[in-house]
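*Asks:* no sequence for this one, just the structure:
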């Protein structure tokens, strides 16, 4: 038998009726059965799992390797058995309750091979109300590591592993843990992996909530099992990751996710004497990971929780858990107190003299949500007009000091400009149970491009648009544009603006992928010429000696009279004559028509172009077989006809205007 690409390892215990869909989802993978091996370890099931495995073996002959053993009490032993039997270049652990998307394995293997990575995380979707990890699946990551991503926030083993990685490091699931056994296994794989890929654009794994609540995490309750695996994870981090940001990144996950789950779902349900012992053990466990430098990474609530645990303040811990649960139930938001430019959440025991909990446990200044929306963003009459609202969540709009900043991306040059603070009655009334309103969060600003830089025009560059939102002494910057009203366009709009330094190109556009507003001044990303097009040129029907030029100008605005059709002729001695025929901006649409009365031109060969200041587009050449135009000037006959601009070159516009030579004309008639 050829070596399979993927060995899918399924530990099954009383897995009916879920097992059928689980195995079928693997057998029918788009990667094909020739690339697969399914190793199923029946861990002493008593519900018909064994019978179903026999049936599936007949349905998929040669595909399933079924092992039966006495119940081991957890998933570690059967997974290890499956891993020992696996032959594939990759292995994927799948719980018997869950199932795969049709292309999951093909896509994950392709990611591992293309990016030469050892672990691939496929997007997980919850089914039947079961929660699934989200933060690591915001976008695809071709190649990352455990310190540069949120991969560590999912430590379940339902991932694709390169088997060579697991064998080189002899990675197996610990059999002495009834829960959390996957964490040391996956963490060690992460830390030793050559790279990690994340597939976020395809639903790879479906996590099923069992109707009988039979998922392993549901069956195993109590603080004790969690207090066995958590110290092991702390030791693993201390032994393998040096002090610093990397260690803190991993510690963050355990100090928030695991600690909160232990308190919320288990400790609160236990007898008082058990609670006290549990809290003491938990305080001892987390102590090596806790230090003041970690504070910046954690929310105030998490830091307060850790403070109470480390000081073994049981009643306060229980009250904080109750407080958090009530917030979650009601959807409310904790009020804040603002003092000396800092904001403090009024969590339990804030400024309680008996507890003397430090203010830093309540400091949410850097965590306050800054909310904004742009309701107007447009260039008009040479100025940028902006309006909208911006405020700190839970901070009343008193003493508002919001201002606008234009910041050039490369040089960092800034223009700080005032805004008009406008009333926003009722803003916030439809959220937080109406507890907070922000009645003066509005802003309105007009930026004259010609004078914005201390009386001078803004220089060339990409000028990102920021607000410095201020209220009650708090202040924070935010790029604006990603949140905007439905009628505010993010489409690039290019304008020609008249300044003291001359005509300037200004494009208001939104960045990708975030959608924030930027002013492109000077064609850094948005050129003018693509906006100028010529469609046709020829004699105007019914009017002797008059050309009609049609074209399109998709610029959003330009000063009157600056867009012209310019004709030029030379006397051969270095002297040129030019005549401009202005293009009138169409009231609607972008198509224009220009009438050029050639009967007013002096004699000569005239070239032509569509011109907007320094931007030019050559006029289309006239067909060489175009009939001459004829007219009389002061009683004498004149004509105009197309000629090559250069002998043998018919690609440029060239129009010869001349007085008819009567002698030659008569000779020509006589010969004809």
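*Replies:* Looks like it arrived, so ask away. All figures in this text were calculated on a predicted structure; none of them were measured in a lab.

*Asks:* when you work out contacts or count neighbours from here on, use the C-alpha atoms and nothing else.
*Replies:* OK.

*Asks:* list the contacts for residue 585?
*Replies:* Residues in contact with residue 585, defined by C-alpha atoms under 8 Å, 6 or more residues apart in numbering, are 560, 592.

*Asks:* in three-state terms, label it for me.
*Replies:* Secondary structure, DSSP: H, G, I helix; E, B strand; the rest coil: residue 585 is coil.

*Asks:* next one: it relative to residue 69, how far apart?
*Replies:* Residue 585 sits 84 Å away from residue 69, going by C-alpha to C-alpha, to the nearest Å.

*Asks:* for comparison:
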């Protein structure tokens, strides 16, 4: 057996079917996994539904508890005891898996000999899930230096022997955060922890009604679990310095992503606030003081209040932090938050630096192709700086080559009251061979020596062009296309520079005006003003000014008048001549999409000699024909 799936079930009649359907329809063969459903004495029809699935699917096991345990921990422990799989996966009854999850999860874990594998989580219906550790797949993640401590839920693939041999079970004496205790103990015993980020493995669903993470828990119960985690770290086989750093990472997570976050201002009643502070202080006393130096600055300040038993100070600090912009100033190239609550403590200015909490708030109001450039207009300001100080900022646009990390800088055309306009000149961005590739756009903002650079684009008005719209230009070396687009994961603005050899077009001709149109389907092509069509013959090049240029939703129409072409080719003695069309330079060819197309460009009467002295007037047709993506001028 490869995988055992453990599902604690309690009054899940409206949810369990979706979960089980996702499990029985996996791409992994059914004989390779079992589904252990532990009913925790449900009072609805959950057990009946489980038994119906059991009758239909041989790999489903139903365990009936004789009394309700009050939480998912005991049912999960029941599943661990009877699990036959090499690995065990914990799934909540209101969640579900991607159809390929088990097969991908197992094969990767087996190949890399992983003890624990985190599969990428996907939140559904607004459910928040940890994301920072899923930027890339990593077969061997460091417990201390990575972000996996920010994922302490049990919904992972564990080697079953890791749990059984080390007696790692869910604590049942606590009813809050018991999954964090379990996961941390498993992390500490694992020899190899992996992250899989190539697929949406686990779908965590936000349902109507109460969720366990939002339900009330008593402070003594909650902080007992936190103390258990600290004790587990201190008792682990890690080196002492790594224990200290791991506890610091855990405290960063705890204060920013648990019930403790802003706990003093969330609780309105003073008596209740005092009770939570008492147990929070008890928890922090278990944490060695040398941990304090490794936590984030705002966590370090919280610990200062807690270790000094200053409940009023912590409450005031949390309130001030909510209104941090009132207390921020720029000093010596840094953002400093001078909180009144800290006036009676000897705190260094370094500890008051809040650079890491600041970010650029931006919005793109217009992105538009101009003559030879891309106009980028919008607003930008520093989140932690008031409007008056924000008016002192200066901007620089920065394009960073994604591969070489080379940088190109542009100054704003205008910038006033946080409103900017940049003109990105394509010919300067693509000036040499090494410029080929993707350029990511940043804006660097400076205020009195303090600088912050941020990616731009994910907050914007709707982009008016298609994803294929590009500028077509040329430098001294090659023809290039410049295509702005928004990145897949973070939706920020980038420009892709590529060599451009040819463009396929459909041809359309208006005989009355002698206008020849090149229609580029499925492409929006922007050209510099005064562009020309180059007609290349074996003897010369003829330049035809572009008469009109129209961008349509899914195509581009470029029109020229061929009268001058006819005049210059009329004297040609050959009845058929190969010609080539290009835009602005003969290095860039236009190919015809349609083969064997014939366009009558003009008709004229001409005298021709027949049988010595006899002459006859005949009609001569000047034709443009296509054959295998080549053009022929003939008469």
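*Replies:* Yep, that arrived. Keep in mind it's a predicted model, so treat the numbers as computed, not measured.

*Asks:* superposing both, give me the TM-score.
*Replies:* TM-score for the superposed chains, counting by TM-score structural alignment, normalised by the length of structure 2: 0.73, backed by 586 aligned residues with a C-alpha RMSD of 5.0 Å.

*Asks:* give the burial count for the nearest residue to residue 161 of structure 1 once chain neighbours are set aside, as a bare number.
*Replies:* Excluding its sequence neighbours, the residue lying closest to residue 161 of structure 1 (C-alpha to C-alpha, 6 or more residues apart in numbering) is residue 119, at 4.7 Å. Look at residue 119 of structure 1: counted by other C-alpha atoms under 10 Å, it has 32 neighbours.

*Asks:* likewise residue 560 of structure 1?
*Replies:* Count around residue 560 of structure 1 with other C-alpha under 10 Å applied: 11.

*Asks:* trace it over to structure 2, please.
*Replies:* Alignment note (TM-score structural alignment): residue 560 of structure 1 maps to residue 530 of structure 2.

*Asks:* mind listing residues that contact stretch 441-449 of structure 1?
*Replies:* The contact list for stretch 441-449 of structure 1, computed with C-alpha under 8 Å, 6+ apart, reads 382-391, 397, 400, 402, 404, 417-424, 457-458, 497, 499.

*Asks:* ok, which stretches of the stretch 451-600 of structure 2 are helices?
*Replies:* 563-569 (DSSP state H, counting those that start in this stretch).

*Asks:* that should have said structure 1, apologies.
*Replies:* For structure 1, the helices defined by DSSP state H occupy 18-27, 49-59, 76-85, 104-115, 163-168, 182-192, 216-219, 223-240, 245-253, 259-265, 272-286, 300-310, 314-330, 662-671.

*Asks:* buried set for the first one?
*Replies:* It refers to helix 18-27 of structure 1. For helix 18-27 of structure 1, burial by neighbour count (16 or more other C-alpha atoms under 10 Å) applies to 18-23, 25-27.

*Asks:* go on, the fifth one?
*Replies:* When burial is assessed from 16+ other C-alpha under 10 Å, helix 163-168 of structure 1 yields the following buried residues: 163, 165-166.

*Asks:* give me the contacts around it.
*Replies:* For helix 163-168 of structure 1, contacts defined as C-alpha under 8 Å, 6+ apart pick out 88-91, 118, 172, 189, 192-193.

*Asks:* dump the residues you listed into JSON lines; add distance to residue 279 of structure 1 as well.
*Replies:* Output for the contacts of helix 163-168 of structure 1, formatted as JSON lines (distance: C-alpha to C-alpha, whole Å):
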{"residue": "88", "distance to residue 279 of structure 1": "44"}
{"residue": "89", "distance to residue 279 of structure 1": "44"}
{"residue": "90", "distance to residue 279 of structure 1": "41"}
{"residue": "91", "distance to residue 279 of structure 1": "39"}
{"residue": "118", "distance to residue 279 of structure 1": "38"}
{"residue": "172", "distance to residue 279 of structure 1": "30"}
{"residue": "189", "distance to residue 279 of structure 1": "30"}
{"residue": "192", "distance to residue 279 of structure 1": "33"}
{"residue": "193", "distance to residue 279 of structure 1": "35"}
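
*Asks:* if you rank those residues by neighbours, which is first?
*Replies:* The most crowded member of these, judged by other C-alpha under 10 Å, is residue 91 (28 neighbours).

*Asks:* what residues are up against it?
*Replies:* Going by C-alpha under 8 Å, 6+ apart, residue 91 of structure 1 touches 6-9, 83, 160-163.

*Asks:* what about the closest residue to it other than its chain neighbours, neighbour count?
*Replies:* Nearest non-adjacent residue to residue 91 of structure 1, counting by C-alpha to C-alpha, 6+ apart: residue 7, 4.7 Å away. When neighbours are counted by other C-alpha under 10 Å, residue 7 of structure 1 registers 26.

*Asks:* my read: residue 7 of structure 1 touches residue 85, true?
*Replies:* No: the criterion here is C-alpha atoms under 8 Å, and residue 7 of structure 1 misses it with residue 85 at 9.2 Å.

*Asks:* overlap in contacts, those two.
*Replies:* Common contacts of residue 7 of structure 1 and residue 85 (C-alpha under 8 Å, 6+ apart): residue 39.

*Asks:* quick check: the aligned residue for residue 181 of structure 2 in structure 1?
*Replies:* Counting by TM-score structural alignment, residue 181 of structure 2 lines up with residue 184 in structure 1.
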